[in-house]
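J.: have a look; sequence and predicted model below, questions after that.
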Amino acid sequence: MSEGLKSFLSRGLKSSVGKNTLSLYSIQFANYFLPLITIPYLVRVLGAERFGTLAFGQGLMAYFSTAVSFGFDWSATRKISVERERVDIVSRVSANVWGAKSLLCVLSFVCLLLLIQLVPRVHYVSTLMVVLFGGVLGNVLFPTWLFQGLERMGPISWINLSLRTLVVVGMFVLVRKPQDFIIYAGLSSAAAIIAGMLGVGVAFQSLGLRLTLPTWAGILESLREGSVLFLSSSAIVLYSSGNAFILGLMANDTVVGYYTAGEKIVRAMVGILGPLSQALFPRFSRLAEESRARTLYWGKKLLFAVGGTGLVLSAITFISAAPVVRIVLGHNYHPSISVVRILALLPFLVAVSSVLGVQLMIPFGREKAIFLIVLGAGCLNVAFALLLAPGWKANGMAVSVLLAEIFVSTMYFAYLSRSGLSPLQKPGARPNPE
């Protein structure tokens, strides 16, 4: 690691970025590593079939959660980061975002009711779908975008971690047989709603947020600002968290269970680098406003550091696939081994695309290009899934996801190079890193 990057990271760890990163890692622990405690228990108690049923429902909820998030995790974060010193503006932006998310939540629930009536596969598990929708309501309330924009993630990180830990405890106490998958869904939804309510309370009590009513004009403005990023996020779901739902439309719940169990192991590795990307996003957003050269300079440093770490994680994932699956999932999940090996390159690919997309393309205002690229990847994933999943089952879905991620990273780099924004281009002069 170069001295410049060491200096950059050293200063960052002592600043709000460092504190924000540590807080985000506690959230990521809840999102990715607590499941490594729950999954070994769930896959054994529920069995592959009911675990797949649960995953199918969660896959559909991923689309609704994306709908209510509507890109606010990036657009609202960026706006609040710039206006953080003006409480009146932050309060107004927050009210309008909550108003927009509430409207989208109502529309999403109407869509769910229509799907239950029109799609037999969804109608069959209608009770599960309604219970899981509580997690979408929690998404509406939980103000991650607000705390991230202010770089004060500490309070809600502890809320998130505490509630998810209680879910784990409740799972061990209440989930004892395959039919209890609905109980686990209820625990998860209840925790999400309570976490959201506590997050709102902390926002007003600790941050001095003022009670402000949303306006239609403000809601529409928030939707307009987040629209492109929402479309991008929706396309991303087509080749990430929504895969279980896509596969479930073409295969039985047992196959979905094998695929989801393997994917969760890989996503846990992918998630290791996620908080760093989230924590640095506000800084890169401001840096892009000040100096293009400095943004590209630090982008290159970050690309090599994060990309290199991602490559190591990918190698570890591939090599340890068999023993990890046997230990975490059990001997009945042998088909998940090949899923893990196929997806093993994801930590590297996502690490690279995160730096190129989140830290460079979004701060430089290239959201439309991101949308077109991820939309292409989403369509590619669905097309290959339709082609491969009927014959190759879980492995076919895994290959589709891998091809989509390769497409994203390649196209991000090609676009930045063509636009003169590649972090690997040779600058005329070394920018001042200070």
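T.: Done, it's in.
J.: drop to CA atoms for contacts and neighbour counts, all remaining ones
T.: Fine.
J.: which residues touch Ser354?
T.: Each residue near Ser354 by CA atoms under 8 Å, 6 or more residues apart in numbering is listed here: Ser277.
J.: before we move on, which element is the residue lying closest to Ser240 once chain neighbours are set aside in?
T.: Among residues not flanking Ser240 along the chain, Val401 sits closest, at 7.2 Å (CA to CA, 6 or more residues apart in numbering). Assigned by DSSP states H and E, Val401 falls within helix 394-418.
J.: let's bring in a second model and compare:
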Amino acid sequence: MKKNLFNILSLAATQGFNALLPLVIFPYLLNVMGSEKYSSIVVAESISLIILTSVLYSYEVNGLTRVVRARKHGAEELSSVFSEIFFSRLFIWITCVVVATACCLLFSPEMVLVLNCWSLVSLGYIFQASFLFQGLENNGPVAFFTMISRVACVCCILYFANSGWPVYYPPLLIGGSFLGTGVCSFLYARIRLKIRLKSVSFSTIFKSLLDGRSIFSGNFSVVLFRDSNILILKFFGVDASLISSYSIAEKFIKSLQATMRPLNQFYYAKIVHDFVEGWKPNRDTLRFILSRTWLQVSFVTVVLVSGAVVWFFIGDYVALQITDKYNLHKIVLLACVMVPATLLGIGNFMLGTTGLNNLNSSGYYARVLFINGLITLASGSLLIYLFKDVGAAITFVLGECVLLVLVLYKYLFEQESRVV
């Protein structure tokens, strides 16, 4: 029981510090560096998120499963799994960075250095190998290294950042923070867990990529409706100040969503454990999953209500401190528009990621993720063209809403074949 609690708290700490970083750093950078430089930073970050999604591939899911199965065979088998995933991810990272750099050289040479600094985040995740520590139920070291590196990063930026900073300095420090966590985790795995790198053939890497392509296609589809709005705003030439305002609001909502991940991961395991072989998505299983989702919804509701109360008392004071730099009330308005995405996201994770993927409907879920990505990308482009940053905020919610409708369709229109 104590070990389970420690692992949950370690996951929560890791997500908490990762969520705290953008909430503290990005508003400060906007305040200090101005909207023009800041918008360049977040546009390059949006491109780097595509690289990160590609690097993570499917291994946070099937890599975790493989570690759980291999742990009973000892360090040698774990080393084989680790090495295969490490070199597969490294191959993806090199390919993506080369392609992204070439595109930047052709269309926006000034973004090359900024983008390459952001790519250090993805490289850090390769070395960090979260799937290994989660599979071994040993999340403490990653949480500790994350805490140290994120606090150091925040302190450096808050102390040294100024209006004269080059655009690549913040992503270099942030990327260095993630890389530092990754290298420390890698060394811990090597020294304490006796994990060693083994040679891996290209044919093994190719097979590994083929095995995870369906999960990756779903993950990549998610990028289309969760992480592409800033790029669309830039494409339509929206003013840098509006891009900056939307970026801060989006980071607040994503940070709130990140605080839910430890609970989601905890209930993922519990619900899957309670599933019985042969269950299918229908109204009965829908009720079964929803009955185990109330805690996450209650937690988010409490956080939102508490935030609203705090803002009621100190919001005007905060606005007066920084309103000469950017329109905080505009950011709050955008965040309010996007808030429903947090509750919708819980439903999509529990019913889609947890439910459909484990009720013999992973193919359907991958298809609806792709369909939703295309729908949101098309409708979002129109909304952003018409309403700029407000359109982007609506699109953020629309993507979660459309996905939930498509997921619910599978449950509601299947025959009831079991009784809970």
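T.: Thanks, I have it. Keep in mind that this is a model prediction, so the values were computed, not measured.
J.: quick one on the thing from earlier: how many neighbours does the residue nearest to Ser240 of the first structure have?
T.: For Val401 of the first structure, the count of nearby residues is 26 (other CA atoms under 10 Å).
J.: same deal with the one 10 residues further on?
T.: One way to gauge burial is a neighbour count; for Met411 of the first structure, by other CA under 10 Å, it gives 20.
J.: stretch 240-252 of the second structure maps to which residues in the first structure?
T.: The alignment of stretch 240-252 of the second structure onto the first structure (TM-score structural alignment) spans residues 253-265.
J.: can you give the contact residues for that stretch?
T.: With CA under 8 Å, 6+ apart, stretch 253-265 of the first structure has contacts from 36, 39, 43, 48-53, 55-56, 244, 247-248, 325, 329, 333, 335-337, 339-340, 343, 393-395, 397-398.
J.: nearest residue to Pro170 of the second structure in space, please, no chain neighbours.
T.: According to CA to CA, 6+ apart, the nearest residue to Pro170 of the second structure is Ile157 (7.2 Å).
J.: look up how far Ile41 of the second structure lies from the one you found.
T.: 14 Å (CA to CA, to the nearest Å).
J.: higher neighbour count, these two?
T.: Per other CA under 10 Å, whichever of Ile157 of the second structure and Ile41 has more neighbours is Ile41, with 24 against 19.
J.: quick one: the helices in the stretch 201-350 of the first structure?
T.: 216-237, 243-248, 253-270, 274-290, 292-319, 321-328, 335-343, 346-354 (DSSP state H, counting those that start in this stretch).
J.: output the contacting helices and strands for the shortest one.
T.: Spelled out, it's helix 243-248 of the first structure. Here helix 243-248 of the first structure touches helix 35-69, helix 253-270, helix 367-392, helix 394-418, going by 3 or more CA pairs under 8 Å, 6 or more residues apart in numbering; DSSP states H and E.
J.: just how off-centre is the second one within its chain?
T.: Chain-centre distance of helix 253-270 of the first structure: 15 Å, with CA atoms, centre = their mean, to the nearest Å.
J.: quick one, that helix and helix 321-328 angle?
T.: 110 degrees (axes from the mean of the first three to the mean of the last three CA atoms, to 10 degrees).
J.: next, the angle from helix 253-270 of the first structure to helix 367-392.
T.: Going by the same axes, to 10 degrees, helix 253-270 of the first structure makes 140 degrees with helix 367-392.
J.: right, and Val297 of the second structure touches Ile346 too?
T.: Yes. At 7.3 Å, Val297 of the second structure and Ile346 qualify as touching, with contact defined as CA atoms under 8 Å.
J.: looking at those two, which is more packed in?
T.: Ile346 (23 against 15).
J.: and the more buried one? What does it align with in the first structure?
T.: Using TM-score structural alignment, Ile346 of the second structure pairs with Ala351 in the first structure.
J.: before we move on, what about Arg367 of the second structure?
T.: Under the alignment (TM-score structural alignment), Arg367 of the second structure maps onto Leu372.
J.: can you give me the neighbour number for Leu386 of the second structure?
T.: Leu386 of the second structure has 12 nearby residues by other CA under 10 Å.
J.: the first structure: which residue goes with that one?
T.: In the first structure, Leu386 of the second structure lands on Gly391 (TM-score structural alignment).
J.: give the aligned range of stretch 101-112 of the first structure in the second structure.
T.: Aligning stretch 101-112 of the first structure against the second structure (TM-score structural alignment) gives residues 89-100.
J.: to what extent does the matching stretch diverge from the first structure after superposition?
T.: Here the mean offset of stretch 89-100 of the second structure against the first structure after fitting is 0.9 Å, by mean CA distance after the TM-score superposition for the first structure.
J.: gap between Ala185 of the first structure and Phe56 of the first structure?
T.: Taking CA to CA, one finds Ala185 of the first structure at 12 Å from Phe56 of the first structure.
J.: which residues of the first structure does stretch 5-17 of the second structure align to?
T.: By TM-score structural alignment, stretch 5-17 of the second structure lines up with residues 18-30 in the first structure.
J.: so how far is that stretch from its chain's centroid?
T.: 14 Å.
J.: name the surrounding residues that touch it.
T.: 12-13, 148, 151-154, 157-158, 160-161, 164-165, 271-272, 274-276, 278-280.
J.: equivalent analysis for stretch 177-184 of the first structure, please.
T.: Residues contacting stretch 177-184 of the first structure (CA under 8 Å, 6+ apart): 45-47, 50-51, 54, 128, 131, 171, 174-175.
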